[in-house]
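K.L.:
Just the structure for this:
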Amino acid sequence: MSDDALLPYPLPLGPLSEPPQEYSELRDRCPVTRVRLPSGSTALMVTGYDEVEAAMSDRRLSRAALREPGAVRTVAGEDFSDNPYNLLNMEGPDHSRLRRLISPAFTPRKAELWRARIEEIAHELIDRLEAGPRPADLHHDFAAVLPVWVICEMVGAPVEDRAKLQEWTDRLVSITAHTPEERLSAREESAAYVAGLIARHRENPGNDLLSTLISARDDADRLNEREMVWLGINLLVAGHDTTVSAISRSLFQLLRHPDQWRLLAEKPDLVPAATEELLRYAPPSEIGFMRIATEDVELAGIHIAKGEGVIPVMHAAGRDVRRVADPETLDLTRTDTAHLAFGHGHHYCPGAGVARVELQTAFGVLAQRLPSLRLAVPAEEVEWLGGLLTLRPRSMPVVW
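P.N.:
Got it, this is the predicted structure:
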């Protein structure tokens, strides 16, 4: 394909925030295809389930190599990929060391210990919805609040700071929605904020994750101060942003499939399986995290030269007919759900356990408390924000 004929990345969404319509054709015909990036460079986009899984497992495809001079860039100017202290941008021993420090806080067993508190927060947010005006905004007043409230309590940040955390997050995860200067200022502002939190927690340690990291820094010297600041930012940003989007997208799809919403309200035992199906059908993003080939690689019969960019779009994989029967249908009772919404390989999301508990709680408690919940506007009128790594509505008006 000539450069002039390349598809632009990211591809435009389909109607109703559905995945780009080209994904289906590409998975069948060319699961590894060259695309044009906003920076003007090109990269290889991967859309098939097996191919995405293979790309995410291959250590020759490196996130750290994005910082090498002359590396392919998604956007012009600095973005989150330039930060060497961001856990997602690290490889090798340092990446493993930092993951080991935070992983104990996010085991499935630890996540279950948070379930009761997450349910309390969900019920409180629904109480506020019921006491407020209608239509209510399910995104702004529920989906966008629950995950950031939870991660603030886990990390040890004031819950009342959640608005500024969300604003920084929007700039940090921007692709085209913000300028390089805005992305850089968000990085500096959030780093100063977390440094201030660290100073306060050193004076008054608590039973929170930031205090645990401070202990690791000060007692065993297992990470330096800059690493600790950026672990704090990683936790506060990555710890809520994708979950916000997953909740909003999932609830939108449930409400535009009212038969599935009724099924969930009638059969609460379906919540765990329904959560996996929603992660498959309505993942939090249609964007992939680019890697750089550190040597020649072959993927699905395609030669990838050293230095080329590779974008495994893990969220495209969930509708691969090779893995899921009738993948365009949302079916909370299906038994063949397969998705890569939390990634795969050494960059698998360390917070997946907590995210699953939050999603299960959001869907289960809402279906229990508001079984007659429905969109207050036609689904086509819900506006979706673009230019970010994650996908979310501007608002989601609902009634019940």
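
K.L.:
When you work out contacts or count neighbours from here on, use the C-alpha atoms and nothing else.
P.N.:
Fine.

K.L.:
How about the secondary structure of the residue nearest the centre of the chain?
P.N.:
Centroid check for the chain by Cα atoms, centre = their mean gives residue 242 as the closest residue, at 2.8 Å. Assigned by DSSP: H, G, I helix; E, B strand; the rest coil, the conformation of residue 242 is helix.

K.L.:
What sits closest to it if chain neighbours are left out?
P.N.:
Distance criterion Cα to Cα, 6 or more residues apart in numbering; nearest residue to residue 242, sequence neighbours excluded, is residue 284 at 5.6 Å.

K.L.:
Look up which helix or strand the one you found falls in, please.
P.N.:
Counting by DSSP states H and E, residue 284 is held by no secondary-structure element, helix or strand.

K.L.:
does the residue nearest to the centre of the chain really touch residue 282, like I thought?
P.N.:
No: the criterion here is Cα atoms under 8 Å, and residue 242 misses it with residue 282 at 11.7 Å.

K.L.:
what do the two both touch?
P.N.:
By Cα atoms under 8 Å, 6 or more residues apart in numbering, residue 242 and residue 282 have no common neighbours.

K.L.:
which residues does residue 98 contact?
P.N.:
87, 223.

K.L.:
now do the one 3 residues further on
P.N.:
For residue 101, the contacting residues are residue 213, by Cα under 8 Å, 6+ apart.

K.L.:
Please apply the same query to residue 136.
P.N.:
Residue 136 neighbours (Cα under 8 Å, 6+ apart): 129, 396, 397, 398, 399.

K.L.:
Could you also give me the structure for this second sequence? I'd like to compare it with the first:
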Amino acid sequence: MAARTAHATATQRGPMLPYLPRHPVPDVVRVRAPTGDDLWLVTRFELGRQVLTDSRFSRAMAVAESAPAIHPLRADPAALTSLDPPAHGRLRKLVNRAFAPHAVAAQEDSIRRTARGLLKDRRGIDLVSGYAMPLSSATICEVLGVPEAERDRFSHLADRAHGITPCSPEESESARDELRAYFVSLVDLARHDPGGHLLGRLVLAEEQDGALDERELLALVELLLNAGYETTIGQIGLAALALLEHPRQWRELVRRPELIPGAVEVLLRYAPVVPISFTRVAVRDVELGGERIAAGEGVLVSLLHANFDAAENPDPEVLDVGADVARHLTFGHGPHVCLGARLAGLQLRVALEELVRAAPELSLTVPPAALRWRPAEAVVRGPTTLPVSW
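P.N.:
Predicted structure coming up:
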């Protein structure tokens, strides 16, 4: 059984979290986090799905100061991702309306125009700084109703706050503070003119329905930025790199662009941008994968290992853009499944479609070993540079 994860990390480029096992591992294994806390790591697909849906594993308990943690920075207890039912369901219902299929589909024309404009009349580009970043920035600005004249400032703050642009910890913290203050001004703007964007709809819910309070609203805005910007940049970079390192697969997409929607799911499984889930805490003693998880102990799922579980995906280390769409946990699962999953998938699909159209001879201009990466301890994976030509 253990051999099922032999390739889970070996196939992936870039630095990996030091506590993620590199060798075949049991279904459930103890790991020591950088915080010094010991937690249980789940490496199997089906067991991962169980943890992500089972009410015996609490997110709210995991953000308490006394809870075992994988990272020294604690999540905001008011954030949607920090809540258990029924509070989680109340807020999630509000946000789900804005991310309904028709609402996400309405973004496609704008995303495509941006992507096409970024590639127009080019013969080379850095796919991170020149493509993924401005494409993701334009999209999240539309979602949050950031005025056109302020989008460069907003992107600059977001890049520093999330460490996308290299800066000192002090500069990053300062940018986060500025960004939070800017969110307050965006909310005030949306109160005067809700417009047709997501933030406007959330403000109306706050004012008309009393469905959420000011703190919850601001936490949602910050979550939307985290989920809809940083992760999309990383995912586009990882997907593009996987194709560049498998040129036959890239040529297959050039020859048959109709494969791209399915290839998006294949790439999401093969190169997950977030390697681990949020931590949960066991509400009571639980038997899981042959191990006894005691009440109060922390549990997290290796999304990376779960995606490479051969019991779920035969030959998981093989990248085949024409394969049947396989299930994956890249966006999580259950009540806390990524709220921006549809939007992220749309951006990745359009980004690849426009690259195939504009750059059929796409290739890296440096060896893969020369690429720079986000640090291993970053929550989101991905290259920080990806220079290409065509």
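
K.L.:
how about the aligned partner of the residue nearest to residue 242 of the first structure in the second structure, what does it touch?
P.N.:
Under the alignment defined by TM-score structural alignment, residue 284 of the first structure corresponds to residue 273 in the second structure. Listed by Cα under 8 Å, 6+ apart, the contact set of residue 273 of the second structure reads 231, 234, 235, 238, 330, 380, 381, 382.

K.L.:
Select, from those residues, the two members most distant in space.
P.N.:
The most widely separated members of those, counting by Cα to Cα, are 330 and 382 (13.9 Å).

K.L.:
Tell me which of the two has more neighbours.
P.N.:
Between residue 330 of the second structure and residue 382, counted using other Cα atoms under 10 Å, the more crowded position is residue 382 (32 against 26).

K.L.:
Quick one: map the more buried one onto the first structure.
P.N.:
Checking TM-score structural alignment: residue 382 of the second structure goes with residue 392.

K.L.:
and the closest residue to its match other than its chain neighbours, what element?
P.N.:
Excluding the flanking residues, the one nearest residue 392 of the first structure by Cα to Cα, 6+ apart is residue 245, at 5.2 Å. Assigned by DSSP H and E, residue 245 of the first structure belongs to helix 241-256.

K.L.:
What range does that helix cover in the second structure?
P.N.:
Going by TM-score structural alignment, helix 241-256 of the first structure sits over residues 230-245 in the second structure.

K.L.:
next one: stretch 350-358 of the first structure
P.N.:
Going by TM-score structural alignment, stretch 350-358 of the first structure lines up with residues 339-347 of the second structure.

K.L.:
Counting neighbours, which bits of the matching stretch end up buried?
P.N.:
339, 340, 341, 342, 343, 344, 345, 346, 347 (16 or more other Cα atoms under 10 Å).

K.L.:
Flag every buried residue along the longest helix that the first structure contains.
P.N.:
Ranked by number of residues, the top helix in the first structure under DSSP state H is helix 180-203. Neighbour-count burial for helix 180-203 of the first structure flags 180, 182-184, 186-187, 190-191, 193-195, 197-198, 201 (criterion: 16+ other Cα under 10 Å).

K.L.:
and if you look at stretch 48-59 of the first structure?
P.N.:
The neighbour-count check on stretch 48-59 of the first structure (16+ other Cα under 10 Å) flags 48, 49, 51, 52, 53, 54, 55, 56, 57, 59 as buried.

K.L.:
can you redo these as TSV with secondary structure?
P.N.:
Converted to TSV, the buried residues of stretch 48-59 of the first structure look like this (three-state DSSP):
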residue	secondary structure
48	coil
49	helix
51	helix
52	helix
53	helix
54	helix
55	helix
56	helix
57	helix
59	coil
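
K.L.:
can you list those residues in a markdown table and add distance to residue 378 of the first structure?
P.N.:
Listed next are those as a markdown table, based on distance: Cα to Cα, whole Å:
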| residue | distance to residue 378 of the first structure |
| --- | --- |
| 48 | 32 |
| 49 | 32 |
| 51 | 37 |
| 52 | 34 |
| 53 | 36 |
| 54 | 40 |
| 55 | 39 |
| 56 | 38 |
| 57 | 41 |
| 59 | 45 |
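
K.L.:
so which of the residues you listed comes closest to residue 374 of the first structure?
P.N.:
residue 49 (32.6 Å).

K.L.:
Okay, residue 90 of the first structure and residue 311 of the first structure: tell me how far apart.
P.N.:
With distances taken as Cα to Cα, to the nearest Å, residue 90 of the first structure is found 16 Å from residue 311 of the first structure.

K.L.:
And those two? Which one has more around it.
P.N.:
Neighbours per residue (other Cα under 10 Å) separate residue 90 of the first structure from residue 311, with residue 311 holding more: 26 against 20.

K.L.:
quick one: what's aligned to that one in the second structure?
P.N.:
Aligned against the second structure - with TM-score structural alignment as the criterion - residue 311 of the first structure pairs with residue 300.

K.L.:
next helix or strand past the strand or helix carrying that match?
P.N.:
For residue 300 of the second structure, the host element (DSSP H and E) is strand 298-301. Counting by DSSP H and E, the next helix or strand C-terminal to strand 298-301 of the second structure is helix 303-307.

K.L.:
Could you find the closest non-adjacent residue to whichever residue in the first structure pairs up with residue 99 of the second structure?
P.N.:
Superposed on the first structure with TM-score structural alignment, residue 99 of the second structure falls opposite residue 106. Distance criterion Cα to Cα, 6+ apart; nearest residue to residue 106 of the first structure, sequence neighbours excluded, is residue 351 at 5.5 Å.

K.L.:
And residue 312 of the second structure, by the same measure?
P.N.:
Spatial nearest neighbour of residue 312 of the second structure, excluding adjacent residues (Cα to Cα, 6+ apart): residue 45 at 6.9 Å.

K.L.:
host element of residue 280 of the first structure?
P.N.:
helix 271-281.

K.L.:
ok, residue 92 of the second structure - contacts?
P.N.:
residue 80.

K.L.:
Would you mind stating the distance between residue 290 of the first structure and residue 235 of the first structure?
P.N.:
21 Å.

K.L.:
Those two: which has the busier surroundings?
P.N.:
For residue 290 of the first structure versus residue 235, neighbours defined as other Cα under 10 Å are more numerous around residue 290 (23 against 20).
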